[in-house]
Structure formats: structure tokens, C-alpha cells
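Provided below for reference: sequence and predicted model.
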Amino acid sequence: MKFVQKVWLRLLRGNYKWAGILMSVSIIIQVIIRSISHLLGKFPLEIDSGDFFEICIEILVLGVLGMCVPLRKRKDLHKETEHYPTMELAVQIMDGLPFGCAILDHKLRFVAISETLAKINGKTVEEHIGKYIGDVLPLITPLVLPRLKKVLEGIPSAPTEFKAPNPKKRGEESVFLDYFFPIRIKGQPGVYITVRDITEEELKREQTIQEEKMDSIGYLAGGIAHDFNNMLSGIFGYTELLLLDEKDSEKIKILKEIIAVSEKAAMLPQRLLSFGKKVSSVAKAIELNKVVHGMYKLLKPTIDASIELQLMFGDGLHLIDADSAQIDQLIMNLCLNAAQAMPKGGTLSIQTKNVILSDKECAAYGNLCPGDFVQLSITDTGIGMTDEVQRRIFEPFYTTKQSGSHQGSGLGLPIVYRIVKENLGFVHVVSRVDEGTRFVIYFPKGSKKMDSVIMRPLDCRGDHKGTILIVEDEKTVADVLAAMLQRLGYKTFVTGNGNEGVKLYSREHTQIDGVILDIRMPQMGGKEAFEKMQEINGSVKALLTTGYGHIGQEEEMLNMGVSGILDKPYTMQALAHSLENLLS
């Protein structure tokens, strides 16, 4: 190791020379290695004394290559290989590298070029050799000429990104990174060029950025949903309390309308959470006609008045097994996309019907199992799409809209595709330029049954028995919940966070029949508070409330022993039945 250490110290001081097989191509090989070194950087090396220092890949490879050939043999090796064509060997080396390479002489003529770079340029190797770069690449040369001239003066060029037609995929662009190095060719200055395809790296980087954006939207949506649902809980609760005592028919009508509007408003946070992917998807038996009708009410005021919205519902439609929030998002994305394709107005049609797909049709539609399906069609009379656009519409981040446009980011249709696949369906697209587009989606007939929870008429005589501990940090929600429980006949304790709730439960647990816990609270959340209550009383009965949507933690708490989940905002009737189930 001491001998190697001395050699390395000598190399690091700059007193090294590479004595390879061919001195005439050593500069080219050094430049190639330097290009690799530029990509890989440096790494630490430990010497006998225990000290560390950084060593560049360039120095490592060139130094080791030099040491691999004993000095006494180098002259013989050089004589044996003198007859090898220098440039031919250089080209062979370049063709073996995982990126494109070329060598230009002092007049910027191609001396050598790898097959990879020739293909990137869209020409053969022969079409480059001996020709001025401007004659071969007239469009690119003006952009790179200032940099090439500096390199001829001995100044390396910084890595630069550029876009060019993809040599493998016609009609598409790829992103490349080039790097220009100064070299010497027979005493004259020259340029060594490396070009690397970084399209996949750029795509991954864009995907990461978009995923971070989606995560940010999700967290923002979660915060909005939490606050919004807490406020709606107050509106729901106090309106129902007023409704119970009201005798005037006109006032009853107004109060019921307030509740109906609040129920519609409660759907908005759920859609926000679904868009931000902060809500877990749960497949249930759903009636597609009802989902479409609900979305119609939301779409009608959203899309431009110049667009006529038509609904055509199939009779006796099969139930489908799907997440209703996801189907909402699917319909919304497709309809907004269709509306944007009709800037001068037109007709947007939504149709549902039952269909039976044969073996042949199922094979054509992605190997589905033949049988009963529910078909959802969304058709517009807009600008349509070319065949090339149709082939790419489900690619993440692909968009035909202008960069920076507020209309889209290339995520709407990929989300549609994901939702369809998650729900075991298939999506088919038919489009013609200037005639419009039709998206046809097939969902398998569902196997699940509709929830058969029968809500009995609300009994508000106030004869319910028991004491309930409320652990809720929002004062408005806590106050209206206490008022509703007291109206139902329950006694209540109220605390504002998990810490206070655990302390009170520790003192009064023998008197408390059930606990209503909010999951998100300061100081101590619902999950931790429930665990501590279980330590006090292993048979504690708790009901979880959340305004954030189901994001996974609720399911974990159900497995821990929480008796049920009550989504905010909830009605007094839903609260009463949940408590009956909790205490029974």
C-alpha cells in the first residue's frame, strides 16, 4: 500500500503522464474518461496513515491504466501497435460508450462521430465526416457556434440542455445534454463533443415535481376539508335544532333548504380530497345514474353557457362496484376536458346504458371477461384529436395546451385512466378533427349489494340514557354536538383536546358510557388519546369523528377497537343511530 500511496501522491501533485498502448489516441481517451468523470464526480480514498482524500475518476482510471503496463514493456507494445489506424480505434472506443460522441477539427469539420450521435442528428456517419458542422446541422449550428469557438480557444463549455427529434419515436422530441471539451489534433486545436439522452431523467424529474404538487394540493385540500366540514357541522346541527321546535310551515321550508344546500356543500371537500389523493378509495355498490345526476348539478353552473349539457340515462341500469368519489372525479375531468375542446360552444352529452360484451369485444378492449357491463359515454362536438394525440392522451403530463395555461397540466386524462383501471374497467376513445370526441367507458356489472342501513324516524323525546364524553378542539362543533346530545337525553362532558380528554376520562370513566373523539386535535390527537383511554379501561366505547376524509388512520383505529366513524358534517339522526349502535 505504501508504494501505491507514493504513486497516488505523485499523481495528485500533477506529476503524472498516461503511457497507454497508443500515445496518439491518449488525448481522446483522456477526454472520454474526463467526460465520464464529469458525470460521476469524486470519491474518498483512505491511505495507510488513516487519512482520507478525494480522488477524481479521471485520475484513478488514467493512473491505473498507466500502472497496468510495466515500463519495460511499453516500448514493445507501442511498436506492436504503431500500425493501428488511430482514428479508427478512437471511433471504436466512442461507439462503445453509452452516449453520443464526435470530434471536430480546428475548422469545425467532423473528423469522427459515433453511430449514436449520428442517429441523434438524423444522418449517417458518412454524411458527417469531413464536412463543416454548419453544412450538416444548419439549424443547430448558430446556437452552438459561440461555444465551439471558445472551446477552440481552450475554454471548456458548460453542460447545456437542448431538444431534438427523437430518433426512435417519430414525431416526438427528446432532451439531450451536451458537453464540449478542447483537445489537440496533430498540433491543432479541436473539439470533443459528448451528447447524452436525458429524456427519461427529465421525465422522472417532471413526475417528481408533479407528484410533489399533487401532495401539496392534497395537504391543502385536507386542511380546507377539515375546516370547512367543521363549519358545516355547526350549520347542520343548529339548523336541525331549530327545525325540531319550529311550527311555522314557511320557516320549516327555509330551514330544510338550508340543510339541503349544506349537504351539497359537504360534497365539495370530498372531491378536493379525492383530487389530491388524500382519501382512500373504497369500492361500494353504486348507482351510476345517481352519480351522473349529482355531477350534472355541479357541472351545469361550471361550464360555459354556450355549451348545451344533455343527459341520457339507461333504464334498469346495473349497479357497479366503484368508489363514488373517484367516479365523480372521472366524470368531472372528462366533462371539463370536453368543455375546453368547445371554445365556441357546442353539445356535451352524457349517456349510460347496460351492454353485453362478447369474447371478441372483451379481447379488443383489454382482455376483459365477457358478460354484463355498464357503459358510460361522454361525447362533445369540439375540435377533436389527431391520431397522434389520441395515442398519447393517457401519458402523464402530455398536454396539447400551451405551456403555463391554466386549463390543464396533462394529468386529467391519466387520472381518468387510473380510475378506470382501478375499478376493473376499460376506456375507449373515438375522435375526428373538427368533428368531436367520444370517451366510452365500460364498468363490469357489480357483485356488491347496496348498503341496507334503514334509518328509523328520529326520536327526539329526550329519553336516551347515558353519559358521553366529547373530545373536540373546535368550540363550535363541540357546543352544537353537546346541544344535540342533550336534546336526545344524554348527559355530556366536553373537553378541547386529547390531553384534557384523557385526564377527565381517568377521573370519571366509571360514569362515562361512551366517548366521541375527533381524530385531529392539538397537543394530543384522537388515536393517542384512545390508546391511553384503553389503558385506563380496556372496554372503553368510542366513536370517531373526522372532517378530513378517510386517509387510512381511521381504519387502523377501527382495528384497535374504535366502534365506528362519523364523518363531519353529520345529521342529528345519524348521530343518534351511531350512539345507539355504540352503546347497545
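Noted; the coordinates are in hand. Residues are numbered from 1 along each chain as shown.

make it CA atoms for all contacts and neighbour counts henceforth
OK.

Can you name the next helix or strand after the host helix or strand of residue 211?
Assessed by DSSP states H and E, residue 211 sits inside helix 199-245. Sequence-wise, the next helix or strand downstream of helix 199-245 (DSSP H and E) is helix 249-265.

Counting by contacts, list what that next one packs against.
helix 199-245 (3 or more CA pairs under 8 Å, 6 or more residues apart in numbering; DSSP states H and E).

tell me the angle the helix it packs on makes with helix 249-265.
Counting by axes from the mean of the first three to the mean of the last three CA atoms, to 10 degrees, helix 199-245 points 160 degrees away from the direction of helix 249-265.

Distance-wise, check the residue positioned nearest the centre of the chain relative to residue 205.
Taking CA atoms, centre = their mean, the centroid of the chain lies closest to residue 211, which sits 3.6 Å from it. Counting by CA to CA, to the nearest Å, the separation of residue 211 from residue 205 is 10 Å.

Name the nearest residue to residue 356, sequence neighbours excluded.
Nearest in space to residue 356, with sequence neighbours left out and distances taken as CA to CA, 6 or more residues apart in numbering, is residue 372 at 4.6 Å.

Can you check my assumption that that neighbour lies in a strand?
Yes. Counting by DSSP: H, G, I helix; E, B strand; the rest coil, residue 372 is part of a strand.

take a look at this one as well, against the first:
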Amino acid sequence: MLQAILDSAVSAILAIDDTGRIRSVNPATEVMFGYRADEMLNQNIKMLMPEPYRTEHDDYIGRHVKTGEKRIIGIGREVQGQRKNGSIFPIHLAVSEFMVDGRRFFSGIINDLSDRAKLQDEVDRQSLLFETVFEHVPEALVISSPDGKILLFNPAATKIFGYDVAEATGMAWANLFGNPESLPQIEFDISRSIERAPDVILSVMLRRKDGSSFPAEGIITQVVDQHARPSVRVSVFRDVTETLKNKEAAVKSQRLEAIGQLTGGIAHDFNNLLTIISGNLELLEEQPLREQDRDLLDRAARAADSGARLTKRLLTFARRRHLAPAVINLNDQVRTMAELLRRTLGDMIDLRIQLASPLWLVRADAGEVEAAVLNLAINARDAMPEGGTLAVRTDNVVLEEGETGLEDSLKAGDYVRISVSDNGIGMSNDVLSRVFEPFFTTKPVGRGTGLGLSTIYGFIKQSNGNITINSEPGVGTTVNMYLPRCDEEAAQHDETLSLATEPHANGECILVVEDNRDVRQLTVNRLKRLGYDTVECASGVEAKAALESGQQVSAVFTDIVMPGGMTGIELATWISARLPDLPVILTTGFSDDAAVKSEADTFWPILRKPYTQKQLASTLRATIDKKAARQTSLRD
């Protein structure tokens, strides 16, 4: 029976004498170490040991025999064994001592711990992995007990909530929530998650150590044991303050872009109407009129001019107005308008101007910069009915990636900032969300058009800059305009063409291409008043056909945006290729995208509606004479 027990034992069982030689082994020993029994019998037990156990083993036995000291005998310990193939593996060795016929023997029971070692390695690996994730995950990771006490608090959580680990450990998990009324529902959802979905996903307001609240998204997982009882609660939170801000900015940007497209189209149509109105009024001015009729005519002309200024502001908001950018120093612009600002603001408002020196240069339309500052100053004045302080500042700023403007993240780089600040009544968040929309105003009826800030917005965006506005009711408002730094030197202004006289024709014939019948008829009448013969076409395709048929003209005056399959740009391009000596002048209600993309200003002069007869006469005469002079120089 004893032999049967030894043969069937899972553990390796062997016996050695007091010299360390192996006297018996069971089958499990052969399996464990890879030796046959006859290879082990009468061999020193050291053959089954790696260093340093192999060298030290005989000393252990000798010392025990002499002194009775027990290092392993009757105790058991974890050591290492060595197989026949040389591999080393962990074992648990239990040694006992017995006497047979007065001679001392030792028995050893050995268990292979390889599987346990592998399991421990996996546990260690998983622990290291958890520790790495716990320490470096960017979201706040909070592990709490079933009774709601925080057990673990990762570095991201300390950064988001403001508690250090010692403060958070043992603190109530519920203290992290900014709205206590939401907790019962959250707890209910967590309790139901055990039976249904494993996770609870929520959007919630959380609270920092300093008491401030912030929006967050979270995933809460209830971990249960084998009996389906709650073990720990794992909460992952992410601060979505910047995400919501960017989303709100994107929505605002899309809304303003849609309004801009609508506004630009309306302004373009109005420019056509104003061209007809102002042009015909100009023609009427040349007629003999009674004094009272001339007064009516002057009033109508002034109204048409006001309409033209209104459409310019609409086009600026829509970023479709043709600007005249130049390299300028914003300090110069502020200095030149300081006295105007003081007169505009009045005695009750203290104007403070702070100009950085040296200030980087920018490329912008100087007139639009001055109009923007003046508009902001007027708004600030109206926001301080009892008086106050208005500050205009300039400074150089370097923006980093991720800084947010009105719509989106500001492009990193060097900028010049011009700020207008007041300590007036300020604005609510609802007003701030719409402040740059055209026609939106909080002023009484008749006090404002609602186009001031929208015009500034359009000008700044068209200049590749950005704008921010900060306001708080009862505290005041600050508007920051950012314009990109320009490394060019400020250019000298060219003398503008004098429009005091109207150059007339020298027997030339002009091809007028315009799809709007009334605008076309007005243009023809104007040209005839200047002494030009005219040929009319209602589309680019019709004009092309006329030129291909041999129609002789001295210049082509064409609208840019026309139906019929050929724009004015396309017609001008065709003429440049087929009839390079024929001058082309373009006209448009705004700087159309096609004109911008084709850099039309570089190749052909453009008259922007509504234009005066003097502008038409001067541009036409200069273009024809310039072309003629070039042809003469080529012949010479």
C-alpha cells in the first residue's frame, strides 16, 4: 500500500542517506526533473539543484549531523530545482528525518511552483499596468468603496479637483459633485447598472476643492464580487469646459457665416439698385432744375450715399468688401484720432491711451482700424451714461496654440493687439452671444443700426486676425482686436488720382456687358454723356460672340457676376488670350470670391458699385491710355 501511495503521488518524493546520496525516487520525481530513476539512484542529491544550493548542500547535512541545526528539516521552504535539460524552476521543499536500522535518512517532498510563479508574474504585470494607467491617464480616475469613501485618487484627479491624495483618501465620493440634487438619481442608475448595463454614462456638474463648479462627462462602473455584491466603484471624469466652449464657438461661427452669406448677397443686390439710383441722380444734376427741385435732388443723393455706406458695412461684415490694406503702425492710428476720441467721448469720460513701444507693424486698412476704434469708443460712451474711464491700449502679443478667440482657437504666432476697455454697465451672456450679429443692438430705437460690431468683426476676420470680447454686468467690457504681425516696412502712400474733372472720350467705342437691364442702360447713358459710342451685351457669352464676329471696340466694361455660363472674369481671361491689346475694366457689387481667387485686381482694374460718373470717366480714360502707351512703346 505504501508503494502504491508513492507511485500515485503528484508530488516528487525521494529519500537520501546522511551522505546526500539518493536512495529512492517515485515516478513523479522522474516526471518533474526529467531523469530516469536509474540515473538518479546513488547520485548526490546536488544533481537536482542549481547554484548556490548545490555547493552549500553537503555543508547543511554535515552541520545538521554534528550539531542538530535545522535549516530545512521539518520546516520547508521555497528554493529552486534544476531539471536534466538544465532549466531552473521554483519548488517548495519539505524535508523530514527518519532512522532505519540505526542509520539516518532524509525524505524530501517537492512541489513544482512554476504555475504559481507564472500566475504571480501575471499578477505583477497586471499591477504594473494598472499603476501605469492609473498614474498617467489624463482623465480623473477615482476608486471608492461601496459605502462611498474614496480609496484611490490618481494625479489627474488631483489636478482637476484640487485635492491632494491625502485629502481625497477617505473623503466622501459625493463631495465631488456640484449639484447634490442629482446624486439620488445617479445612485439609482448605478444600482440598476448591476442588473443591466455595466456602466453609467453621465454629463454632470462637478465641484473643485475651492468650491467652483465645472461641466464634466463621466463613466461610473460598479465592480461586483463573485456573489454579485458591490466591491468597488470606479469613476472616470473628464473636464469638458474647453470642449463646450469650442462647440459653442463653432455654432456661433456657423451662425455668423450663414448670416454673412445672406448679408453679402443682399448687399450685392442693393449695390446694383444704388448704382441705378445714384447714377440717374447724377444725370439729373446736369439738367436745368428749379431751386426747390435741386434741393429734393440733393436729399435723394444724400440718401443714396447713406445707402452706399450701409452696404459697405454689410459687405465688411460678410468679409466681401474690398479693403485697402497697407503696412501701418497702430500707434500712429491711435495718436491721429486721439483728439477726435476726446471730442466724441465728452468731458464725463476719462480717456486713457497706453501705447506699447516699440510696436510691431501690421498690414491692415488704416481707415477701417480707425473706424473700429471710434465705433468701440462710441459704444463704450453709451455704456457709461454717468461717466467713467475708457482705455485704448496697444501691445505686442505672442499667442500659443489653443488660445480661444470669438469663434475658434487663435492661430499661434505674433500679433499686435489693440484693446478698448470701459468700466460701464457691461453685458450679459445672452447679449454677448449675439453681439457680433448684424442689426442686433441693445440701444433704443433710432440710436443704433446694430452694424458697428458686426462691421468690426468682418474687417478683423478679413484681415486674417481675430477678436475677443469680455464683459461682465456692472464691471465693464473689453474688446481685443488681434492683427497678424507684418515684417514688411511701412510703404509711402501713393498720390491718388484726382477726380476733379471728368476725362472725356476721344472717339472710342465701349462694349458694355451687364445682365441687369437698368444698370446696363445707366452705364450706356453715362458713357454717352462722356462722348463714348457703346455696344451692349446682356451676358459674357453674348459679348464673346460679338467679339468673335469681328465687333470693333476700344475697351470692354463688364460686370463680374453674370448668369449664362460665363462670368466677367472668364470673359476678361478669354480676351487677354485672344485679344491682348483690348483693355478690360471689371465692375462688381463686392469683391467676389472668383475675383479674389483669380487676383483680378492684378490684371484688370475694378470699379466697385456704386461708383460715380467721375470714377467711371477717370478709370476708363486711364485704362485706355495706359494700353495705348504700352502698344506705342512696343512699336518703338
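Structure's in. What do you need? Everything quoted here is computed from the prediction, not taken from an experiment.

returning to that earlier point: measure the mean distance from the helix holding residue 211 of structure 1 to structure 2 post-superposition.
Its aligned residues in structure 2 lie a mean 1.8 Å from helix 199-245 of structure 1 after superposition (mean CA distance after the TM-score superposition for structure 1).

Residue range in structure 2 corresponding to that helix, please.
Per TM-score structural alignment, the counterpart of helix 199-245 of structure 1 in structure 2 is residues 241-287.

Off-centre distance for that stretch?
27 Å (CA atoms, centre = their mean, to the nearest Å).

And for stretch 346-356 of structure 2, what's in contact with it?
Residues from elsewhere that reach stretch 346-356 of structure 2 (CA atoms under 8 Å, 6 or more residues apart in numbering): 331, 341-342, 345, 381, 384, 386-396.

same thing but at 10 Å, please
330-332, 334-335, 338, 341-342, 345, 377, 380-381, 384-396, 416-422 (CA atoms under 10 Å, 6 or more residues apart in numbering).

List only buried entries from those.
Among these, those buried by neighbour count (16 or more other CA atoms under 10 Å) are 330-331, 334, 338, 341, 345, 377, 380-381, 384, 387-396, 416-422.

So which of those residues belong to helices?
Using DSSP state H, the subset of these located in helices is 330, 331, 334, 338, 341, 345, 377, 380, 381.

so the closest residue to residue 44 of structure 1 other than its chain neighbours, which of the three states?
In space, and not counting its chain neighbours, residue 44 of structure 1 is closest to residue 54: 4.4 Å by CA to CA, 6+ apart. At residue 54 of structure 1 the chain is in strand, as set by three-state DSSP.

I figured residue 54 of structure 1 hits residue 9, correct?
No. Residue 54 of structure 1 is beyond contact range of residue 9, at 11.6 Å (criterion: CA atoms under 10 Å).

Quickly list what's touching both of the two.
Counting by CA under 10 Å, 6+ apart, nothing touches both residue 54 of structure 1 and residue 9.

Going along the chain, name the strands of the stretch 101-250 of structure 2.
103-112, 140-144, 150-153, 199-207, 213-224, 230-239 (DSSP state E, counting those that start in this stretch).

Check which residues of the fourth one are buried.
Buried residues in strand 199-207 of structure 2, counted by 16+ other CA under 10 Å: 199, 200, 201, 204, 205, 206, 207.

now swap in stretch 546-553 of structure 1 and tell me
Result for stretch 546-553 of structure 1 [16+ other CA under 10 Å]: buried residues 546, 547, 548, 549, 550.

Just these: which are in strands?
Among those, the residues falling in strands (DSSP state E) are residue 546.

could the buried residues of stretch 546-553 of structure 1 go into CSV alongside distance to residue 39 of structure 1?
Below are those laid out as CSV (distance: CA to CA, whole Å):
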residue, distance to residue 39 of structure 1
546, 50
547, 49
548, 45
549, 46
550, 45
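
ok, back up a step: out of the strands of the stretch 101-250 of structure 2, which is the most enclosed?
Compared across these, strand 140-144 shows the largest average neighbour count, a mean of 23 (mean count of other CA atoms under 10 Å).

corresponding residues in structure 1 for that one?
So strand 140-144 of structure 2 is aligned with residues 100-104, judged by TM-score structural alignment.

and the residue nearest to the centre of structure 1, what does it touch?
Contacts of residue 211 of structure 1 by CA under 10 Å, 6+ apart are 205, 217, 276.

same check, this time on residue 534 of structure 2
508-512, 523-525, 527-528, 553-556.

does residue 401 of structure 1 sit in a helix or strand, and which one?
Per DSSP H and E, there is no helix or strand for residue 401 of structure 1.

What does it correspond to in structure 2?
Superposed on structure 2 with TM-score structural alignment, residue 401 of structure 1 falls opposite residue 428.

Counting neighbours, what do you get for the residue nearest to that match when sequence neighbours are not counted?
The shortest distance from residue 428 of structure 2 to any non-neighbouring residue, by CA to CA, 6+ apart, is to residue 473 (6.0 Å). Residue 473 of structure 2: 13 surrounding residues under other CA atoms under 10 Å.

Was I right to think residue 473 of structure 2 contacts residue 430?
No. If you go by CA under 10 Å, residue 473 of structure 2 and residue 430 don't touch, sitting 11.4 Å apart.

so stretch 499-507 of structure 1 corresponds to what in structure 2?
Against structure 2, stretch 499-507 of structure 1 falls on residues 541-549 (TM-score structural alignment).

Give me the buried positions along the matching stretch.
For stretch 541-549 of structure 2, the neighbour count (16+ other CA under 10 Å) marks 541, 543, 544, 546 as buried.

Closest one to residue 495 of structure 2 out of the residues you listed, please.
Relative to residue 495 of structure 2, the closest of those is residue 543; by CA to CA it sits at 35.2 Å.

The closest one and residue 553 of structure 2, how far apart?
When residue 543 of structure 2 is compared with residue 553 of structure 2 (using CA to CA), they lie 11 Å apart.

And residue 525 of structure 2, by the same measure?
17 Å.

same thing with residue 292 of structure 2?
42 Å.

Looking at the two, which is more packed in?
Taking other CA under 10 Å, residue 292 of structure 2 and residue 553 do not tie; residue 553 has more neighbours (16 against 9).

Can you tell me the SS state at the more buried one?
coil.

related to what we said a few turns ago, save the contacts of residue 534 of structure 2 as a markdown table, and put in secondary structure and distance to residue 81 of structure 2 too.
Compiled in a markdown table, the contacts of residue 534 of structure 2 are given as follows (DSSP: H, G, I helix; E, B strand; the rest coil; distance: CA to CA, whole Å):
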| residue | secondary structure | distance to residue 81 of structure 2 |
| --- | --- | --- |
| 508 | coil | 112 |
| 509 | strand | 111 |
| 510 | strand | 108 |
| 511 | strand | 105 |
| 512 | strand | 104 |
| 523 | helix | 107 |
| 524 | helix | 110 |
| 525 | helix | 112 |
| 527 | helix | 111 |
| 528 | helix | 114 |
| 553 | coil | 108 |
| 554 | coil | 107 |
| 555 | strand | 104 |
| 556 | strand | 102 |
